[in-house]
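*Asks:* Give me a 3D structure for the following:
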Amino acid sequence: MAENGSAAGGGEDRPVFRLGSMPIGTPATPATAPETHAEPAFAPAAGTATPNSELPTEAAPAPAEIPAPAPSAPVPAAETTSEPAPVAVPETAAVVPDPETAAAPSEPVSVAAPAPAEPAATVPPRAAPRGVSVAGAIGSLLVLLALVLVTLVPGLERLPGVPGSESATVELGRSIAAEGVGAALAPAIDPRASVGLAGLQAAVATGFGQGADAPLVVLRSISIAAVILAVALVFAIGWVLKGPFAGLVAGLFLALSLLAQVGARIAGPDAVVLLASVMALYGLAGIARGTAVPARLSALLFWGGLGLGLAVAGVGGIWIPLLAVLILVIFGWPLARLSRLRPSIGLPAALVIGLAPAVAVAVVAGLPAALQVAGGDVFARMRDSFTLTADGLPLPPGAHAVLLAGAFWPGSALLPFALAWLVRQRTTPAAGLALAWLAPAWIVAELMAGKRAGDVLPLYPVLALLLGLAAGDAALRIGSRLKSLMAAWLPIGAVGLAVAVNAVHVIGVGRIEPIGLGATFLGAAGTIAGWRALVAGDFRLGLTATALGAAVILAAGFGVLLWPIDRIWPAAFIAAAF
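*Replies:* So this is what the prediction gives:
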């Protein structure tokens, strides 16, 4: 458009043409305007001073396939005695002078022709990098699952049965497979047994064609599958919240944690409750990310997880997700966000799935037995006194936090850095979800009188996710001497675990196992090398060496050394914790 400007010292108005918001011509003044030649300069040489040479020439943004605009014609400035009519100039078109002002003779003003616009860099379509990311994520997931299988499968059939929830559930499952549901549920049910899991074990044993004679490893396969699926879902949650690398780190630390390894090898409800909790966690993480995750998938996993947890462990299998939802609503999550979970459909479906074992017990054994199955044992143990029972250990509050150092190794060595990241990121949706899931449930678990390791196992996926999210923000790097000392639990724990599993074998059998001894200390050496790489600043190499070293220790320990664990003196104490 044209604007009038007063020349300094001249008192006359000259039009100023603008391309968008950028002036093309400036009013010449007797004091400042340089002398020009009669012929207009259409394309002044580089370095030639023109009235417009001090003004930047910007090409309008255009796609790469649109040709650059043609050089503009010279624009002579003319004297006017009245304000000319505005002339609309398209941003990408050449500047056309106003006919009224161009008619009057005037000193020409040289206008630098805009340089031809360079073709913009070709931007790949959105689907291309997404495809590469998906392919890389699938590869990372396959590597992760292979590592899980390497650590879980060895020695599965050699580990002895654990008294408590595993023995009671296995006995009930074999009774259902041999006699049917009615005959098996008619007698008094052991309160430590999981009716829902026993029915699932009976179905698996019958499917393998072995029925009540199925070996323990067949019944334990349910726990192994549950842990593998939980690790895969933790990987998916990390991918949703931060990216595939965060998911890989989170899945690694959950899969390698000692408590998850033990839970996968026991035919009790802990591993299935872990899977149910991770399913519900994925649903909440999905709606926290908004439209990045389909609402139908979030709702399916959330309510499916609640139904599975209720069926396997009663209220004790779903209290952590429900408490997390309550905290999220209290501290600011709008109900409209939770409505994306479709509770009108999901809640009835979860109740149908979750209450099926209780209904079966009610039909056979009556309502009181059904209420016991649906309620679980979590509230009863909260009312118990501090006595050693089959349902837990008489440990004071804070015991879970102390045991975390060993039960969550190797992740516990880097957990302080992840918690520091959580404090800094506490206002983000991911950190808020982690706090709501972790803090209240951990306090309740510490207040329980009889403590079981499985009570806090559903919280370990959040700890692993914190490590993954912090790694995605490069917050796990060890750069100072203080941090390297804080992370020294990584090599110390590796050496301690190698010594412990060999000691169990020596005490139980009375001799050293050379293969187990060499493998465990080789794994410890790999973990030490990983710690040194982390201290040196190479996080990926350090993570790889640490994961491989820990995997070797676990595979050799459970596969070769720990099978006589029932012969050592703390066996009853360890069994009571599970």
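*Asks:* can we go C-alpha only for contacts and neighbour counts from here?
*Replies:* Fine.
*Asks:* Next up, the contacts around the residue nearest the centre of the chain.
*Replies:* When CA atoms, centre = their mean is applied to the chain, the residue found nearest the centroid is residue 238 (1.8 Å). Going by CA atoms under 8 Å, 6 or more residues apart in numbering, residue 238 touches 244-248, 250, 465, 468-469.
*Asks:* Throw those into CSV and include neighbour count and secondary structure, thanks.
*Replies:* Putting those into CSV (neighbours: other CA atoms under 10 Å; DSSP: H, G, I helix; E, B strand; the rest coil) gives the following:
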residue, neighbour count, secondary structure
244, 24, helix
245, 19, helix
246, 28, helix
247, 32, helix
248, 26, helix
250, 31, helix
465, 29, helix
468, 32, helix
469, 27, helix
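*Asks:* ok, so of these, who is nearest residue 233?
*Replies:* residue 247 (9.0 Å; CA to CA).
*Asks:* out of the contacts of residue 238, which one sits closest to residue 411?
*Replies:* The nearest member of the contacts of residue 238 to residue 411, counting by CA to CA, is residue 250 at 9.2 Å.
*Asks:* Show me what whichever strand or helix holds residue 544 is in contact with.
*Replies:* Assessed by DSSP states H and E, residue 544 sits inside helix 539-556. Identification of contacts with helix 539-556 by CA under 8 Å, 6+ apart yields 147, 150-152, 154, 252, 256, 410, 476-477, 494, 497-498, 516, 519-534.
*Asks:* for comparison, sequence B:
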Amino acid sequence: MAIQTAGPEISYRIPDRMDRITASRARSAIVLVVLALLAFLPGFFQIPPIDRDEARYAQATRQMMETGNYLDIRFQETPRYLQPVGIYWLQAAAAKITGFDARAPIWVHRLPSLLGAIAAVGLTYWAMLAIVGSTGAFIAALFMASSVLLGMEARLAKTDAVLLATTIGAMGVLARAYLGQALSSATAMMFWVALAAGMLVKGPLILLVVGSTTLALLAWDRSLAWFKALRPKLGIWLFLALILPWFVAIAIVSGGEFFITAIGHSMLGKVAAGQQGHGFPPGYYLLLFWLTFAPAALFTIVAAPWVWKNRNEPAVRFCLAWIIPTWIIFELIVTKLPHYVLPTYPAIAGLIALAMLNGRQLGPLLAWTLVAGAVLLVAAIAAALYVVAGTVSIAAIAVSLAAVAILAWGVQRRQSISPATFAATIAIGAIMVQGAALGLVAPKMDNLWLSPRLAAAVARNAPCGTPQVVSADYHQPSLVFMVGTNTILGFPPDAAKFLASGGCRLALITERSEQAFLAELAKLGRTAELAERVNGMNLGKFGRESVGVYRLRAS
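*Replies:* Sure thing, here's the model as predicted:
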């Protein structure tokens, strides 16, 4: 049975100009890049560093630039041997190119993630051209650009947006090989370069996705003859040539500790135990999917029966092989974080697009549920700003209501407009709501961003231009990034001894530690004065925090 990849044969009752866009790859690419920028830029420059991972990546990169050591990875004096060096090099390159160097603000460290997310949208379009055709590829890329999870990763100085881009690049070549499309030597080598890039960014996770897909197809077809189109005899050597220099160097520099930590503790340790409080049972990703892949997730309900019916079609089979093994593996691993299954989302988007192009459409209940969900989200955004900051944002409300109107328009006319136009209205509406939340609301929630306010308090109360700072019990990495690499993270006795030594020093003491700090200081024959108190949320611990800024009282 043949399946449609260029859209069902239906007659639209109103003119549909989306066909002019999807008919041209250049126009499609331009529109997708513009939408990706509109999706990912709101809040990108304004939101402070997020604890804990983003601040750790950014601080480790800053220390590379401060020391000139671009081989080893450290957070202050502690080795950070969880992932390879790729993302740190990319962040350092961004800091150098922009001229900020080691003084780079957090948004500069986020640039690789922003570019990675935009590339992921573009590569979804490119990869899906081989699988679902030009219109389906455009729809799939729209749903990636508007997904909640990719929008979050685009704004975080972490590995996952870049890893996603490398994974989609590799899978796009793999799909062309599997579907029997001619591959030039350059395209085949792109597969191995993408694998190497993914390895240098986050280790073997890209191999898990690509490898499980390949093995699933082998089990399904009982043949891997198509894999020869990737020129593995040459490609494997290229792959090794790209990754081995750093991996060998770090093995020597760390005395093998990098592999013990990265593989033994970080990777294998996640399989059997929930690390850092992120242990969840199977089903976690399925439960989160309805939020993390919103708004497109709702379309899976109507797409799933069609996908199952057509599971033996090569395009559908490839996407299922891309999704199912990876998803099952991550559901079985005890440690779970939302972004682990992000590399499967392009394939899900592609299957949704195929189902839409073959006449599967949201019914009235699901369609208007989408609009109702948007209304509830807008109300929640407005309420959150009022509760946290005691204010409202008229601009955010206006943008959100306009987004709801666009969604309602698309839902009302979904039977008479093309699938691509309907997908575009859903994506644009979602992008506007997310932009209002992250660009107009989140930056105003000052109480959420404690470390930047502590850094400002240090600057206001410092007895000199470059004070030495100790923090007792508030140990968030964002504080080190905001205040400086030499910030000491300790406990009340450490803080008391540090401050008692005199000089240009300040101590940041949490309210729960103040009594112990002052008592220890008294034992040393010194007293301190409270210069300022800063209250807010400790996002690393998901609780409120009150921190006093103390300086030594003159004797």
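*Asks:* What value does the TM-score take for this pair?
*Replies:* The TM-score (TM-score structural alignment, normalised by the length of structure 2) is 0.73; 434 aligned residues with a CA RMSD of 2.6 Å.
*Asks:* What about whatever residue of structure 2 lines up with residue 294 of structure 1, how many residues nearby?
*Replies:* Taking TM-score structural alignment as the alignment basis, one finds that residue 294 of structure 1 is matched in structure 2 by residue 183. Neighbour count for residue 183 of structure 2, taken as other CA atoms under 10 Å: 15.
*Asks:* ok now do residue 183 of structure 2, which residues does it touch?
*Replies:* Residue 183 of structure 2 sits next to 176-177, 229-230 when contact means CA under 8 Å, 6+ apart.
*Asks:* can you do 7 Å?
*Replies:* Taking CA atoms under 7 Å, 6 or more residues apart in numbering as the criterion, residue 183 of structure 2 is in contact with 177, 229.
*Asks:* ok, so what distance separates it from residue 231 of structure 2?
*Replies:* Look at residue 183 of structure 2 and residue 231 of structure 2: by CA to CA, to the nearest Å, they are 10 Å apart.
*Asks:* same check, this time on residue 67 of structure 2
*Replies:* 41 Å.
*Asks:* more neighbours, those two?
*Replies:* When neighbours are counted by other CA under 10 Å, residue 231 comes out ahead of the other of residue 67 of structure 2 and residue 231, with 16 against 9.
*Asks:* Excluding chain neighbours, what is closest to the equivalent of that one over in structure 1?
*Replies:* Under the alignment (TM-score structural alignment), residue 231 of structure 2 pairs with residue 342 of structure 1. Taking CA to CA, 6 or more residues apart in numbering, and ignoring the residues beside it in sequence, residue 342 of structure 1 has residue 299 as its nearest neighbour in space, at 6.3 Å.
*Asks:* Residues in contact with the host helix or strand of that neighbour: which ones?
*Replies:* Residue 299 of structure 1 belongs to helix 295-313 when assigned by DSSP H and E. By CA under 7 Å, 6+ apart, the residues outside helix 295-313 of structure 1 that reach it are 194-197, 269, 273, 276-277, 279-283, 286-287, 317-318, 340-342, 346-347, 350-351, 353-357, 376.
*Asks:* If any of these are buried, give me the PyMOL selection for them.
*Replies:* PyMOL command restricting these to the buried ones, with burial defined by 16 or more other CA atoms under 10 Å:
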select buried, resi 194+195+196+197+269+273+276+277+279+280+281+282+283+286+287+317+318+340+341+346+347+350+351+353+354+355+356+357+376
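*Asks:* Just the ones in strands from the contacts of helix 295-313 of structure 1, please.
*Replies:* Within the contacts of helix 295-313 of structure 1, membership in strands is found for no residue, as judged by DSSP state E.
*Asks:* And residue 307 of structure 1? What does it align with in structure 2?
*Replies:* By TM-score structural alignment, residue 307 of structure 1 lines up with residue 196.
*Asks:* burial measure for that match, as a count.
*Replies:* 25.
*Asks:* One more: residue 190 of structure 1?
*Replies:* Residue 190 of structure 1: 14 surrounding residues under other CA under 10 Å.
*Asks:* check contacts around it.
*Replies:* Each residue near residue 190 of structure 1 by CA under 7 Å, 6+ apart is listed here: residue 168.
*Asks:* residue in structure 2 matching it?
*Replies:* Going residue by residue (TM-score structural alignment), residue 190 of structure 1 aligns to residue 80.
*Asks:* how close does that match get to residue 250 of structure 2?
*Replies:* 12 Å.
*Asks:* try residue 88 of structure 2
*Replies:* Where residue 250 of structure 2 is concerned, residue 88 of structure 2 sits at a distance of 14 Å (CA to CA).
*Asks:* still on that earlier bit, wasn't the residue nearest to the centre of structure 1 part of a helix?
*Replies:* Yes - when classified by DSSP: H, G, I helix; E, B strand; the rest coil, residue 238 of structure 1 is found to be part of a helix.
*Asks:* Residue 212 of structure 1 matches what in structure 2?
*Replies:* Alignment note (TM-score structural alignment): residue 212 of structure 1 maps to residue 102 of structure 2.
*Asks:* Its match - that's part of a strand, no?
*Replies:* No - note on residue 102 of structure 2: no strand contains this position according to three-state DSSP, which reports helix.
*Asks:* ok, back up a step: give the burial count for the residue nearest to residue 342 of structure 1, as a bare number.
*Replies:* Residues within reach of residue 299 of structure 1, counting by other CA under 10 Å, total 27.
*Asks:* Distance to residue 131 of structure 1 added to the contacts of residue 238 of structure 1, as TSV?
*Replies:* Rendered in TSV, the data for those read as follows (distance: CA to CA, whole Å):
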residue	distance to residue 131 of structure 1
244	13
245	16
246	18
247	17
248	18
250	22
465	24
468	22
469	22
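*Asks:* Name the nearest of those relative to residue 158 of structure 1.
*Replies:* Distances from residue 158 of structure 1 to those, taken as CA to CA, are shortest for residue 250 (29.2 Å).
*Asks:* still on that earlier bit, give me the distance from the next helix-or-strand element following the helix holding residue 544 of structure 1 to the chain's centre.
*Replies:* The helix or strand immediately downstream of helix 539-556 of structure 1 is helix 571-576, counting by DSSP H and E. Remark: helix 571-576 of structure 1 is offset 34 Å from the chain centroid, using CA atoms, centre = their mean, to the nearest Å.
*Asks:* Among residue 88 and residue 250 of structure 2, which residue is more densely surrounded?
*Replies:* Taking neighbours as other CA under 10 Å, residue 88 of structure 2 and residue 250 compare with residue 88 leading, 27 against 21.
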